[in-house]
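# kindly return the folded structure for what I paste below:
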Amino acid sequence: MVAYTKPHLTHEQQLGQLVGRGLGCSDEPAAIELLKTVGYYRLSAYIYPFRELIPDNLNVGRSAPYRTDRIRDGITFDHIESLWRFDRKLRLVCLDAIETVEIGLRSRLAYVLGLRDRLGHVRRESLDADACARPIDPSGALRYRNAFEQWLAKYETLEHGARSEDYVVHHKQKYDGPLPIWIAVEFFDFGALSRLFALLTRQDQNSIARDVGVHSGVLLAAWLRDMNYIRNLCAHHARLWNRQPTYKPRKFNPAQVGPSLGHAGQLEPRHKIYVHLAVLAYLVRALDPRQNWPLTLRTLVKKFPDIPSVSPVKDMGFPLEWSDLPLWTMRST
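Here you go, the predicted structure:
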C-alpha cells in the first residue's frame, strides 16, 4: 500500500493541472465555474477516455489498458462539458422511462398475485418454493437464511418507512391484519419490485411477462435486476453513457419478444449500455403505448456531442444504422 500524499488544490490549480496535461481551454472563468459546480474528480471520469494509452508492451497482463495522465491532442474543456451535459440528460431521460416501467409492473404484479392471494407477498406458500429457499449467505454472516427471509426484512423496512402515509394510516385504522398487495406495492422501490418478482411462481411471472410482450418470466426477472442497477446509477447521478454495467443483459431468442426488440437478442457487445436502453424502450412501449419515449431517446442520442474518437456506436454499443430500427422510429398509438 502506498500512502496518499496528493495535496488539496484550489479550483484554479485544478484547471491548471488539467491544462498542463493537455486539455484545451478557451474560457478559464467558465471552466472554473464548472469545476466548482461539478467537481474535479467527477469531471475526471469524463476526461478519462481521452487520456493517452501507455505502450502495448506495458499493458501485458492487465484486464484493461492503462492510461497516462496525458490528454490526447485536440480535446478541450468544451468537449468534456458537452459530454457531461449529454450524460446528465441521458440519466434524466432514463429515469422518466424507469418510472413508467416501475409503476406499470407494480400494478401488474399486484393484480396477478392479488388474484390468488391478497397477502401473497408475505406468505411463502403463495410464492415459488425453490426461489424462496435460495441461500443468501452460506457463511452465516447475515441473519437471513434464504431469499424469502431477506425479502421479508426488506418489506418490513419499507412498510415501517411508509407508516405515516395517509393510505397506510387509513387502512390500519379501519382494518386488522397485514396490508394487501395492492396497497403494499405503493411503497415498493424498484429493488423491492425486482426482488418480489424473482420470488413469484413461474406461472405468475409468465402471466405478467406475457402482458408486456415477453414470453418468458425468467427473462423479465433478469431485466428487472438489470434495470434496478441502471435505475440506481441514474438516481445517484453516476456516469452512464459509456458505463459497462455490472450485469450483462441475458441473451434471448427473438421469438421471446416482439419484432421491434428482436435485433437485441444476440447483439454484441453486451457489456455496453445499448441493450439495456433497447429493453427499456420496449417495456415503456408495452406498458404505456401512448408514450413516445423511444423517440425522445433517439433524438437525444442523435445529438451526441461531436468529439473526436467517441460515439454512441463505439462507446455505448449502438448498432450501425440503429436510428432506422422500428424500435426507435415507431410513434405512439
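
# every contact and neighbour count from this point should use C-alpha atoms.
OK.

# quick check: longest helix of this structure.
helix 77-116 (DSSP state H).

# next secondary structure after that helix?
Scanning forward in sequence from helix 77-116 by DSSP states H and E, the next helix or strand is helix 129-133.

# for that following helix, packing partners?
helix 147-161, helix 190-199 (3 or more CA pairs under 8 Å, 6 or more residues apart in numbering; DSSP states H and E).

# and this one, please, so the two structures can be compared:
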Amino acid sequence: MVDPFKKPATSITEQIALLQQRGLTINDHASLEYHLTHVGYYRLAGYWQVLQNDPVKHTFIPGTAFENVVELYNFDRELRLLLTDAIERIEVSLRSLIVNTMCWAYGPTWYSDPHHAEHAKRYDENIRSINAELERSSEDFVAHHNRKYGKSEHPPAWKTMQVLSFGTLSKVFSNIRNNLPEKKTIAQKLGLPTYTWLESWMVVISVLRNYCAHHCRICYRKFNFPPKELIRSKFPWIKNYPTGILKEHLYFQLCVVKYILDRCAPYNRFSSQLKQLITKYPSVSTGRMGFVPEWEKEDLWQ
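Presented below is the predicted three-dimensional model:
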C-alpha cells in the first residue's frame, strides 16, 4: 500500500532555509535565489543530491557550497549542448545511409514490405509508429505528398525517414532482416564490423539524445544500456576499456558518440571541445563519469 502525498509547496525563502539546515554553504544568497527562481529547486536537486552524504536525511558533504552545485549544473548543461550537436550529425548521417542503401536495393517503400522485416510483431509495431508520426507531422513535404498521391500508400523512405523519431528509426533499422547484406553494409560504412554493433550503439545514442532533449542530467549517471564492446578497429579507438560498473557510466557512451561522429563528420572538434569543457570545470569529477586514467591519450581522443 502506498502513502498519500502530503508534502506542501514551499517558498524560495523556505527552500533556502532547508538547504542551510542540511549543511549547504551559501556564500551568495542572490545567486541561490536566482537559480531557485529560474532553474528550480527540483531540477537543481538532481545535481546537489550527488553532493550529499546521506540519501535519507539529504545532508551535504561537509564543505559543499552552492557554487559547487552551479558548476556541476553548468558543466552538465554545456556537455548536453556539445552532445546535441554531435548526435544531430550522427542522426542525419544514419537517416541518409539507411535511405540510400535500402532504397537502391529494395525500392522507395521497402520499409512497408514485411518481407524485409526480421520479426513480424516488431514490423507491426514499427508501422503503427510510422503511421502515427506521419499523421502528426506538419512538414510541408508530407502534406504535399498526401495532396498529390494520397495516403493509401506510404511516402518513399527519403521522405518518411525524415519525420521519424530517432527511437523509431533505430527500431526500423534493428528489424531489417538480418540476412539482407545491406544491413551489414550500413554498419560497415560507420566503421563497425556488422549490424549487431550498430543496433546496440543506436540504442546508446538514442537514450543519450532523449536525455539531452529533455534537459536531464547526464553526468554522474548510470546508463542501463552499455554499448556492445568493439575489441578492434582499423579506425582510432580505445585500448583501455572501462571495466565492471564503469561500462555503464558516461565515458563509454561518449566513446561511442566520438567513434561514429568521426565516420560521418571527420573534421569535428568534439574531442578538443570536450577536453576544454573538462578543464573549464575542474571541480567536476571525471572518475565519477567512468573516465579511465589518461583517457585523453587514447587514439580516439587525439
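
# from the helices and strands packed on helix 129-133 of structure 1, which stretch is densest packed?
Greatest average neighbour count among these goes to helix 190-199 (a mean of 22), per mean count of other CA atoms under 10 Å.

# so who does the residue of structure 1 positioned farthest from its centre touch?
No residue in structure 1 sits farther from the centre than residue 174, which is 38.8 Å out by CA atoms, centre = their mean. Contact analysis of residue 174 of structure 1 by CA atoms under 8 Å, 6 or more residues apart in numbering lists nothing.

# distance of the residue mapped onto residue 188 of structure 2 from structure 1 from residue 108 of structure 1?
Using TM-score structural alignment, the partner of residue 188 of structure 2 in structure 1 is residue 210. Per CA to CA, to the nearest Å, residue 210 of structure 1 is found 11 Å from residue 108 of structure 1.

# can you check which part of structure 1 stretch 222-231 of structure 2 sits on?
Taking TM-score structural alignment, stretch 222-231 of structure 2 hits residues 244-253 over in structure 1.

# mind listing what's buried in that stretch?
245, 247, 248, 249 (16 or more other CA atoms under 10 Å).

# next one: stretch 260-274 of structure 2
Under 16+ other CA under 10 Å, the buried positions of stretch 260-274 of structure 2 are 260, 261, 262, 263, 264, 270, 271, 274.

# and stretch 63-81 of structure 2, by the same measure?
Within stretch 63-81 of structure 2, the residues scored as buried using 16+ other CA under 10 Å are 64-73, 75-77, 79-80.

# isn't the match of residue 188 of structure 2 right up against residue 216?
Yes. Because the distance of 7.3 Å satisfies CA atoms under 8 Å, residue 210 of structure 1 is recorded as touching residue 216.

# residues contacting the residue nearest to the spatial centre of structure 1?
Centroid check for structure 1 by CA atoms, centre = their mean gives residue 230 as the closest residue, at 0.7 Å. Applying CA under 8 Å, 6+ apart, one finds that residue 230 of structure 1 lies in contact with residue 245.

# map it across to structure 2 for me.
Checking TM-score structural alignment: residue 230 of structure 1 goes with residue 208.

# before we move on, which element is its match in?
helix 195-213.

# next helix or strand past that helix?
Past helix 195-213 of structure 2, the next helix or strand by DSSP H and E is helix 250-264.

# residues contacting the helix or strand following that following helix, please?
Note on helix 250-264 of structure 2: by DSSP H and E, the next helix or strand toward the C-terminus is helix 270-280. Contact partners of helix 270-280 of structure 2, identified using CA under 8 Å, 6+ apart, comprise 75, 78, 79, 82, 86, 258, 284, 286, 296, 301, 302.

# swap in 7 Å and give it another go.
residue 301 (CA atoms under 7 Å, 6 or more residues apart in numbering).

# alright, calling it a day.
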